[in-house]
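> I'll drop the sequence and a predicted model, then ask my questions.
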Amino acid sequence: MPDAPYRDARLPARRRVEDLLSRLTTDEKIALLHQHAPAVPRLGLAAHTTGTEALHGVSWLGPATSFPQAVGLGATWDRALLRRVGEAVATEVRAFHERPAAPGRARIGLNVWAPVVNPLRHPLWGRNEEGYAEDPSLTADLAAAYTGGLRGDHPVHWRTAPTLKHFLGYNNETDRTTSSSDLPPRVLHEYELPCYRGPVEAGAVAAVMPSYNLVNGRPAHLTPYLKEELRQWKNGADLLVCSDAEAPSNLVAAQRWSADHAEAHAAALRAGVDSFTDHGTDSPVTTARLTEALRRGLVTEADIDAAVGRQLLMRINCGELDPELDPYAGTGQDVIGCEAHRGLARQAARQAVVLLRNEGGLLPLPADGTLAVLGPLGDDVLRDWYSGSLLHRTTLLDALRERLGADRVLHADGLDRIALRSAATGRYLSAAPDGTLAVSAEHVGEHEGFAVQDWGHGVTTLQAHDGRYLTKDGYGLLAATADHPDEWVVQETFRLERGEDGRVRLRHLGSGHWVALAAGSDALTTYASSREQAEPFTVRTVSAGAERAAALAAAAGTVVVVVGNDPHVNGRETEDRPDLALPPQQEEVLRAARAANPRTVLALVSSYPYAHERARADVAAVLWTAHGGQEGGAALADVLLGDHNPSGRLPQTWYRADQPLPGLLDYDIITARSTYLYLDEEPLHPFGHGLSYTEFRYGALTAAVDGDHALAELTVANRGPRAGAEVVQLYGRAHDAPVATPLRRLVGFERIELAPGEERRVAFRVPLAALGRFDPGHGRWTVDPGRYTLAAGASSADLRAAAELALTGPAAPPRPGLAGPIAARDFDEAAGVRLVERSREGGEAVAGGGPTPARLVFRAVDFGDGATRVELTAAREGAGPAAVELHLAGAVTRIEVPATGGRYAWTAVRADLAAPAKGVHELRIVLRGALRLAEAAFG
C-alpha cells in the first residue's frame, strides 16, 4: 500500500499510527503485544522484538565493545562521557541490527533495555553494579546523558529507543517477586520518581520497564503510578511500557494476585503495560491469554489500540517504515569494537577509578624497582551478567608487564593449592588437558593441584592447573572446562564441608546436590542427593597462597594487592549480599603482603562497596574501581603509574562494618536515616569522595536568588604539580523546614579540567525547587521559606565553601482537617506501618499488625472552628482485638475496629472525640492490632 497515509513520512508519526491501527485486524494487533511480534507482510511490517540489552555495551549478541559496569560509569560523574558511551553502544546496536535475521526470527531490535535508574539505596543489593548512584539527581543526570547518546541527535529518527529499568522501588533480590516496597509519599516523590522523571523530561527515553516487586501492596506491573505519574510528565504520554521477563505470569504464579492469566494480562494492559515479555519466543501463550481477556470483556479494543499504538510509534521513530530517510540505517559492521570505541572504553575505565586513600604519596608508583601484583583479580578480567562478550581482555598484570617489562613485575594470585584424595579409591583427583576429571592419580603432580578461591560465606570455586574452573557439564559430570562462572545458574561454585572425620565433602551449589563417584567409574558426578552419599576427600595443601604472596611482597619494592568480587558469585541478579565484608581469604593475602612490605597498595575491583576498615587503617594507598570491561586492567595501570590522574568519585556511601544498615526491604530512607542524605554518622567513605594526585583549592562561595533560581559561584584552583580533573559538588540544606529534610542534598556538580596553576570560576544555577520537598498534606511540591545553606566541596563530607540564602514567600499552609477525609497514607512521619493497596483497582492505605503498634504523624492539621467527631474508614480480615487511637488536642480517643471480613471490606467507624479539636494541631494515629486504615474524616 504505497499510497497509504502510514507510508507517508511527511505526516506526523501519530497520524501514521492511527492509519496503521485502522488497517490491522484485532488478531494482528494482539499478536503485536508480545515481545516477539510477528511480521504483517500485507502492511509491510517486519517481525519485531523489544529488548536488546545495552547496559554498558551490547550484551548476549556476540563480541562487542565492553565499557565499565554502570556503577563505574556513575563514578565518573561525567555527563559528556556518558553521552559518548551511549552513542558508541547505540552505534554497535545499529550494526547488529543490520545483520540478517536468523530464520523465523526478527532482526536485532532497536528497543534497548538500558539504563537502570534504580537509586543505589542499599549497598547489599545484588544488582548494585547496574545502577549509577545513590543520589536521585546524579542518577537522573547520568541517565539523561546516556539515553541522549542512545537516542541520537536527529530531530525525527532515533538511533535506538532506550528503556528505563525498573519502575519502581526495586533494590532487593531477596523475595523480589513477592516482597512489597513501601514508598511513603515523600520517599516516592523526593527519592524514587526523580530518577525516572529527569531522563524522561530530557526527551530521550522511549520506554520504561516495571519491576518484579510490589509497590505499596500492589504488583509494580499494575501500579497506578504508570498512568498517574509516568505518563503525566513532559514527554511521558507516549512511553512504551515493556514488562520484565515472566512478570505477567508472576501475577498468577508467584504473586497470586489474579485468579487466572487472562485476568492478569488484562489488568496489566489496563494499567499501562504495552509489551508482554513472557514465555520466551512462545508468543501464542500470551496472545491466547489476551484474546481470552478481550472475549470476556476484561479489556476493550481501545485498550489494545492504545498499547499497540505506542509500539508502532516507537518503531516509526526508529525508522522502520522509512529506511531511505533513516540517517542511522546501513551502519557498517566495522564500528563494532572499532579503535574509537576501544579508546572511549579505556577513557571511561580510567575515569571510573576512585582514589580512596593515598597517605604519604605512595601513588603514583615509582618509575623504577620491582612491583608485585598479588591477589586473585590481578591477572583476570571479570564480566557480569550484562557485560556481553569481550573482544579482548587486558588484565592489570598484562598492562603493567607491557609497560614496565615482565622481569620487573612479579605475580601471585594468593590462592591455596590443594589436592583431593578420594576415600573410596585412595587416589587423587586429576585434570586431563581436555578438562576431563578423574580420581585416578597415585601421586600429586601439576595436574592434581587445584586453586581454591574462597568468595566468602563458604562459597568457593576450584581451578585446575591451567586456570579453567571446575563445572558441571550437561551430563552432571564434573569437568575443568569453564573459563569463568558465567551462567544464569552458576555451575562453578561449591561448598567444601568438613565433617567430624576430618574429611571434606563437596556440595555443588548450582544444583544443590553433592559430588560423588560415578558408579563403576573414576569420574565425579553431581547426582548425590544427600551428604551421606557424597564422596569424602582428604585435603592436602600443596602450597599456601598467603605464604607465596608474602614471599613475593618481601622481594618487591612496591606491592599492589588486587581483590574484590566475581559479579556472578555472592551478589548478583537474584542474590543479595549477606554483608559488606571482604572474603577472609582476600583479607589474609592483604595482611600477609602488608606485613612483608609496608609499601602496599590495595586495589578493590568490585561491583559494590566493602567495609574495609582494617585495610584503610593499615594500607597507605587504596583505590576502587568497578569491573572496568575490556580496558579495565589497562586503565587501572594508567592510574597506578600516574599516566592518568584519578578523578573518579564515589557514587554511593561506603559504610563501616559496625554501622547498622537499614533492612534490605526498608525503603523509607527518611525514617531509617539512610543514604548520605540522612546519615547522621561518619561513614567509611562518604558519597562523592575521591582523591587526586594534585591539590585543588576552593575560594569563597557567593550565592543569590534570581527569580526561581539560586545562583552560586566560586573559584577553584589547581595548586598542585599535575593537571587533573576536579568534580565540584554543590549541596543544599534547609534549616527551617517543619519536617525532617536531608542533611545535605546534591543540587549541582561540574567536572572541570585544570592545568597546574590554573583556576576557573564555576557557576551553578539551581532551581529553587531543588531545595524543596513534597508536601503530603496538599499533594504538591513546596519550598519552605527560611534559611538555606549552599555548600561546595570535593565530597558530601568535604565541603570547603558555604553561603546562606534566605528564601521568602508563603509557608505551606496547615493540612485541612475539615475540608475532606485525611488519607492515612499521606502522613508526615510513620513507624511500624506498612503501605498497602486500598482495593485491587487503585488507592492506598496503611496497615498495622506488626510486633509494635503502627504510628502515624500528621504535623499540622487545621481543624478550623472545631472538630468533635471522627469517621474512620477501616478494614479487618481476622478476629481479635484491634483499635485505632487518635492523639489530638491533648486527649486520646480510642476506637475499637470490628472485623469486616476482608482486606477490602471497608467500613465506616464513627466516634466522638475525647476532646474537641480547634485550630491547628498535630495529629497522631496509633494502630493497635492487625487492621487497615484508609482515611479519617473529622467534623
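Everything's here; your move.

> Please count neighbours and contacts with C-alpha atoms only from this point.
OK.

> distance of Pro598 from Ala617?
As judged by Cα to Cα, to the nearest Å, Pro598 and Ala617 stand 12 Å apart.

> Could you do Val560 as well?
16 Å.

> One more: Ile304?
61 Å.

> Between those two, which has more neighbouring residues?
Ile304 (22 against 10; other Cα atoms under 10 Å).

> The residue lying closest to Pro767 once chain neighbours are set aside: how many residues sit nearby?
Leaving aside its sequence neighbours, Pro767 sits nearest to His709 (Cα to Cα, 6 or more residues apart in numbering; 4.3 Å). Neighbour count for His709, taken as other Cα under 10 Å: 15.

> same question, the one 4 residues further on
Glu713 is flanked by 18 other residues according to other Cα under 10 Å.

> What's the end-to-end length of stretch 221-231?
14 Å.

> What residues does the residue nearest the centre of the chain make contact with?
Central residue of the chain (Cα atoms, centre = their mean): Gly131, 3.5 Å from the mean position. Residues near Gly131 by Cα atoms under 8 Å, 6 or more residues apart in numbering: 70-71, 74, 115-120, 139.

> Against which helices or strands is the host helix or strand of Gly732 packed?
Assigned by DSSP states H and E, Gly732 belongs to strand 724-734. Packing contacts for strand 724-734, counted by 3 or more Cα pairs under 8 Å, 6 or more residues apart in numbering; DSSP states H and E, involve strand 745-754, strand 786-795.

> this is the other structure I want to compare:
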Amino acid sequence: MRLFQFILFFFTGLQLLKVQAQEKTGYIPLTKQERQKVELLLSKMTLEEKAHQLASFYPNANKRLNIPHMQAGECLHGVVAAGTTSFPQAISIASSWDPSLVERVSTVIAKEARALGIHHCYTPMLGVLRDARWGRFEEGYGEDAYLVSKIGVAFINGLQGRGKNRFDKDHVVATAKHFVADSEPLLGANGAAVEISLRSLHEVHLPPFRAAVEEAQVGSVMPAHHTLNGVPCHINTYTLNDVFRKEYGFDGLGVSDNNDLRWVQDRLFATESREETIRKALEAGVHTELAFKQTWADKRMYGPPLVAAVKNGKVPVKLLDDAVRKVLEFKIALHLDEEENPLGKEMTELQKGTKDADVNADVFFSQIDGSLSSPRSNYKTVLNNPAHDALALEAARKSLILLKNNNLLPFKKSQFKKIAVIGPNADTIRLGTYSTQQPKHFITVKQGIETAVGKNAQVLYAKGTDIQHPKDTQLAEAVAIAKEADVCILVLGDDDKTVMENVDRDDITLPGDQDKLLQAIVATGKPVVLVLLHGRPAAIQWAKDHVPAILDGWFLGQETGTAIAEAIFGDLNPSGKLTVTYPRNVGQVPAFYNTLIPGRPRMMWGTTEGATYPFGYGISYTQFKYGVPKLSKASMKASETVFAEIEVTNTGKVAGDEIVQLYLRDDISSLARPIKELKGFKRISLRPGETQKISLPISSRSLEFWKDGKWITEPGSFTVMMGPNSEELKTIKLELTQ
C-alpha cells in the first residue's frame, strides 16, 4: 500500500512539474522552456546579428538561427494595407462611448493584420486632446483622461486578445503612443516642446498609459517626438523607467518613433555623440528603432553605429542583450515560427528600392503599404469577411453625432422630389490619416442618399468648392442647384491635407472657402442639413445659429454614406456624443471642460465665454428624462465603493440610445481641483416609454489626486453629478470619511 502511495505521489509530482513547466507566466506570457530558448538564441548570436533584431519595420529575421521576422504596421482604425476594412477614425469611434464595440473593432483589425503578416501595430494613440490646432487631433480619443483610458484599454485588449487568446495567431502587439503629453504642444505644433507641471503630467496625460499597463498589459510603448520639460522623450528615464516601468509595472517592448533616435542629437541637441544617444536610449528602455526607409547605414542608429559603439566599449553589451531579449520574447510569444513564411523577405529586396534620405509624412503614408509583410494564403478570405463590413457599419452608426435638429430631421424618403447634395466631402473618399490608400470600398454621402431614396427623389450634386484650390464657378453652380432643389444636404470638413501629422493650423474655421459656401447655400432659403466629415473641432458657431440640422461624423470609415443616409431618413437614430469641446474660435484654444476654477470671473470683449458645443454633447430623435440621482450610501471610507444611481426614461416616440455620464467635484481640497471630472459612463438602449436605473461605481480611485509625488485622497465633501453631457447635470453630495 505504501509503495502504491509513493508511486502515485511520485507520478503526480512529475505531472505537476510538467504542468508548471508548460504554464505561461510573466508580462510577456512565456513558459519556462520558452524563456530558456530565448537565452540560448541570445548566446549564439554575433554582435551584428543582435543589432539586426532591433530593427522595427525592417528585415529582422535570422536565417542561420531560424529566428522569424516580426513585422510592424499601422492599424489606427484599420490596417494600412490594400483591401482592408476601414473603421471610423479614432476620434470618431470614441464618440460611440462604447468600449465593447471598440474592442470588437480592434479584434477584427488584429485578425486582418495577422492575415497580412503584420505582428506589431503602432497604435493606439493615447494623447489627451487639448489643442484643436494640432494636426494629429483625429488620431486621439478625446480631451478627458478617464474616457481616453477606457477606450484605449478596450482597443488594446482587442488587438492583443485576452486570457488564452493573448498574442495568439489572430492577435498582435499593441503600442501605447506617444509617450507622453504630445497632445498639448506649445502653439499646437506637432513635435513642439511640452512644458507642464508634474501634477498635470500625472493627472491629465499619464492616466491612459497607466491604464494601458495595469488594465490591458500593453505590449509596447512608443516615446513621443518632443522634449518634455527639457528632456527628449526618447531618453527620458523618469517617464519611461521611474513611472512607466517601476510605478506602473510595464515590462514590454520600447520602440522609437520614426527617426527620433537620431534626432535626439541632430535636432534636439541633447547629446554630443551617436554613442551617447544610443546608450541613453537603451538605458531608457527604447529597445527597437523605427527608421522608415533608412538603409543599414549610419542613419540607422541601432545599425552600424550601435555595433561600433558596443565594440569600442561606449555602449555596454548588456544594454544590447536586454533589448534583444525583449524582441525574442515577443517573437516566441506570438508563435511567429509557425507562420507560413516565418523568415519574411530578404533584406536585399528593401535595399534595392530605398534611398538613404529622410522621409516626410506624405511619403510615409503613401509608401507604408509596400511593407515587408508576408500575407497568409487565406488573407483575402479574412479581409473579405462580410462580418467585418457589418461591424464597420455598426461602428459608423454608433459614432454618428446629432448636434442640432430644429424638427427638420429625419426626412421621409418620399418627402422631397429634388435633394441637393453639395460639398467637397459629399462624393469623395474621406477616411482620415493613417488610412489605407486602397479601401475595399467606400460609400460616399451622395451614394448613400441615392441608394436610400431610390426612385422617390432626384439627387442633384455640386462640389461647391475645392478645399485646396477653390474656384468661383463652383460656388455659383452649387447655389443654382440649391435653388432648384427642395432641400440641401451640405457635406463639409477636412481633407487629407488639412489635418494630418506635421500639418497644424493657426485657424480652426472650415478650411478653404467652405464657410463662404455654407453661408451662400443657407442664403437661398432652402432647408439645410450640415454634415461634417473632419478631423479636428471646427469653428461652427455661425452654423449652429443659422442651420436647422447638423450631423457630425468626424471620419466614419468605409460605410460613411450608408450611416449618414440612414440617419437623415430615420432608419438610424443618432446616438454618438462629443469627446471634445467645440470652441467658438481659435482664441478659445486650448479648450477642455475640466478646467481649474479661475481666481476671478472672466469677461470677453465682444463675445461670450462659452463653447459652441460642450464635452459629452449629442442629441437624439427622441427625448430622455433624467430622474434625481441617488447614492447607495451618503458617505464612504477610502476602502469602500459607493454606487451613484439615476433613472433615465425615454419620453419620446422612437427607440434610442443614451450615454449616461457621471462627474465628480472635490468641494474643498488642499490643491485647486477641476470644476468637474468624468468618472463613469454607460451606454444604454431604451424603447419609447421605457425606464432604466443606471448604477455607476465611485471608489477611492475616483476621488484621488496627485500631490507631493503620490496619489492621495482627502476626507470631505464631493459633488456627484449625473446627466447627458458635461453641462446638463443633476447633483447630490457624497462625504468621504477617514
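Received, thanks. Values in this document were obtained by computation on a predicted structure and should not be read as measured data.

> Can you find the partner of the residue nearest to Pro767 of structure 1 in structure 2?
Under the alignment by TM-score structural alignment, His709 of structure 1 pairs with Thr641 in structure 2.

> Then Asp305 of structure 1?
By TM-score structural alignment, Asp305 of structure 1 lines up with Asp321.

> Look at its match and say how many residues are nearby.
Applying other Cα under 10 Å, we find 19 residues neighbouring Asp321 of structure 2.

> With Asn384 of structure 2 instead?
Number of residues near Asn384 of structure 2 (other Cα under 10 Å) recorded here: 15.

> which residue packs closest to the counterpart of it in structure 1, ignoring adjacent ones?
Superposed on structure 1 with TM-score structural alignment, Asn384 of structure 2 falls opposite Gly337. Once flanking residues are discounted, Gly337 of structure 1 sits nearest to Thr65: 4.9 Å by Cα to Cα, 6+ apart.

> try Phe442 of structure 2
Per Cα to Cα, 6+ apart, closest to Phe442 of structure 2 is Gln558, 4.3 Å.

> do you know how far that neighbour is from Pro88 of structure 2?
8 Å.

> And for Arg701 of structure 2?
Arg701 of structure 2 sits at a distance of 31 Å from Pro88 of structure 2 (criterion: Cα to Cα).

> and the angle from the strand holding Gly732 of structure 1 to strand 745-754?
Interaxial angle of strand 724-734 of structure 1 relative to strand 745-754 (axes from the mean of the first three to the mean of the last three Cα atoms, to 10 degrees): 160 degrees.

> I figured the match of His709 of structure 1 hits Arg701, correct?
No. Using Cα atoms under 8 Å, Thr641 of structure 2 makes no contact with Arg701, being 9.6 Å away.

> pretty sure Val307 of structure 2 is in contact with Thr46, am I right?
No. Judged on Cα under 8 Å, Val307 of structure 2 makes no contact with Thr46 at a distance of 10.3 Å.

> Who has more neighbours out of those two?
Val307 (21 against 9).

> Now the aligned partner of the more buried one in structure 1. Nearest residue, chain neighbours left out?
Aligned counterpart of Val307 of structure 2 in structure 1: Thr291 (TM-score structural alignment). Once flanking residues are discounted, Thr291 of structure 1 sits nearest to Ile30: 7.1 Å by Cα to Cα, 6+ apart.

> Tell me which stretches of the stretch 351-500 of structure 1 form helices.
Under the criterion DSSP state H, counting those that start in this stretch, the stretch 351-500 of structure 1 contains helices at 396-404.

> residues in contact with the match of Asp305 of structure 1?
If you count contacts by Cα under 8 Å, 6+ apart, Asp321 of structure 2 has them with 42, 50.

> Show the contacting residues for Lys544 of structure 2.
Lys544 of structure 2 touches 404, 550, 612, counting by Cα under 8 Å, 6+ apart.
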